[in-house]
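> 3D model of this:
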Amino acid sequence: MIKAFRLIAILEGISYLLLFGVGMPLKYMADIKAPNIYIGNAHGVLFIAYAILAFFVCRHLKWGIKRYAILFIASLLPFGTFYIEEKYFSPKALKA
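All right, here's what the predicted structure looks like:
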């Protein structure tokens, strides 16, 4: 489950950056809407998967609501999921 969460965290972070770094500028500056639709849909699915997996990972590791809140808030910030993945779920962090 943790491997799946790590993968989703990275993909969600990438989709977030693509949406706001590529999709939105294309939509509003170049009036090209198509990429935003696909990137937005992928990001939405990955965001929901991240939030659900974060809940189950917190239950599995017996972490409280505070840690879940940290994981969830990180998904709302640029680069937040990358930070969480490294701080809490890298092999080095899991051994500590």
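
> alpha carbons only for contacts and neighbour counts from here, please
OK.

> can you give me the helices for this structure?
Under the criterion DSSP state H, the chain contains helices at 2-18, 24-29, 34-60, 65-76, 80-89, 91-95.

> Can you add mean neighbour count and give those helices back as a markdown table?
Shown next, in a markdown table, are those (neighbours: other C-alpha atoms under 10 Å):
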| stretch | mean neighbour count |
| --- | --- |
| helix 2-18 | 20 |
| helix 24-29 | 14 |
| helix 34-60 | 17 |
| helix 65-76 | 16 |
| helix 80-89 | 18 |
| helix 91-95 | 10 |
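
> Contacts only, for residue 32.
Each residue near residue 32 by C-alpha atoms under 8 Å, 6 or more residues apart in numbering is listed here: residue 26.

> Identify the residue spatially nearest to the residue most central in space within the chain, adjacent ones excluded.
Nearest to the geometric centre of the chain sits residue 12, at 3.5 Å (C-alpha atoms, centre = their mean). Closest residue to residue 12 apart from its sequence neighbours, by C-alpha to C-alpha, 6 or more residues apart in numbering: residue 46 at 5.2 Å.

> want to put them side by side, so please do this one too:
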Amino acid sequence: MPRTYGEWFRVAAVAEALSWAGLLVAMAFKYGLDMPLGVTIFGWIHGAVFTAYLVTTFVVFSPLRWSFGVLVLAGLASIPPLVTVWFERWARRRGLLEVRDADEPTFWQRVRALN
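So this is what the prediction gives:
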């Protein structure tokens, strides 16, 4: 079971990529062999996992202290097939999946301060 924000993000990124791959295979069966059932199943699965990836991204970006640009890049990575894995590896190499101590508040702390 994932214990850190980075691990949760990794699970979501890999799951999103796998659901994309499953959907692509199902589309090949649908259009190549006229077997549409796979698209119905994997379309639903991919939609749920895609949504989970985006929710996970919005949950982890503040504690991981991502900039707005990194948040946008993470969201855009979910659109082309399999790019979420590339983004996760890129973020891990740059230390973006580790919680860093900083004097400045997180995004959500700033939002709460506006009240």
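
> Overlay them and tell me the TM-score.
Once the chains are overlaid, their TM-score stands at 0.85 when taken by TM-score structural alignment, normalised by the length of the first structure; 93 aligned residues with a C-alpha RMSD of 1.8 Å.

> just to revisit the earlier point, map the residue nearest to residue 12 of the first structure across to the second structure for me.
In the second structure, residue 46 of the first structure lines up with residue 49, judged by TM-score structural alignment.

> Can you give me the distance of that match to residue 75 of the second structure?
13 Å (C-alpha to C-alpha, to the nearest Å).

> again, but for residue 7 of the second structure
For residue 7 of the second structure relative to residue 75 of the second structure (C-alpha to C-alpha), the value is 17 Å.

> again with residue 34 of the second structure
Applying C-alpha to C-alpha to residue 34 of the second structure and residue 75 of the second structure gives a distance of 33 Å.

> right, and the residue nearest to residue 12 of the first structure touches residue 8 too?
Yes: using C-alpha atoms under 8 Å as the test, residue 46 of the first structure is close enough to residue 8 to be in contact (6.6 Å).

> residues in contact with the residue mapped onto residue 59 of the second structure from the first structure?
Counting by TM-score structural alignment, residue 59 of the second structure corresponds to residue 56 in the first structure. Taking C-alpha under 8 Å, 6+ apart as the definition of contact, residue 56 of the first structure has no neighbours.

> Roughly how far does the equivalent of the residue nearest to the centre of the first structure over in the second structure sit from residue 34 of the second structure?
Mapped onto the second structure by TM-score structural alignment, residue 12 of the first structure lines up with residue 16. Distance, residue 16 of the second structure to residue 34 of the second structure, using C-alpha to C-alpha: 25 Å.

> Please apply the same query to residue 12 of the second structure.
For residue 12 of the second structure, the distance to residue 34 of the second structure - C-alpha to C-alpha - is 31 Å.

> do residue 67 of the second structure as well
Taking C-alpha to C-alpha, one finds residue 67 of the second structure at 45 Å from residue 34 of the second structure.

> Of those two, which one has the most company?
residue 67 (13 against 10; other C-alpha atoms under 10 Å).

> residue contacts, that one?
Counted by C-alpha under 8 Å, 6+ apart, residue 67 of the second structure has contacts residue 61.

> coming back round to it: quick one: residues contacting the residue nearest to the centre of the first structure.
43, 46, 47, 50, 75, 81.

> Verify the contact between the third one and residue 75 for me.
This means residue 47 of the first structure. Yes: if you go by C-alpha under 8 Å, residue 47 of the first structure and residue 75 touch, sitting 7.4 Å apart.
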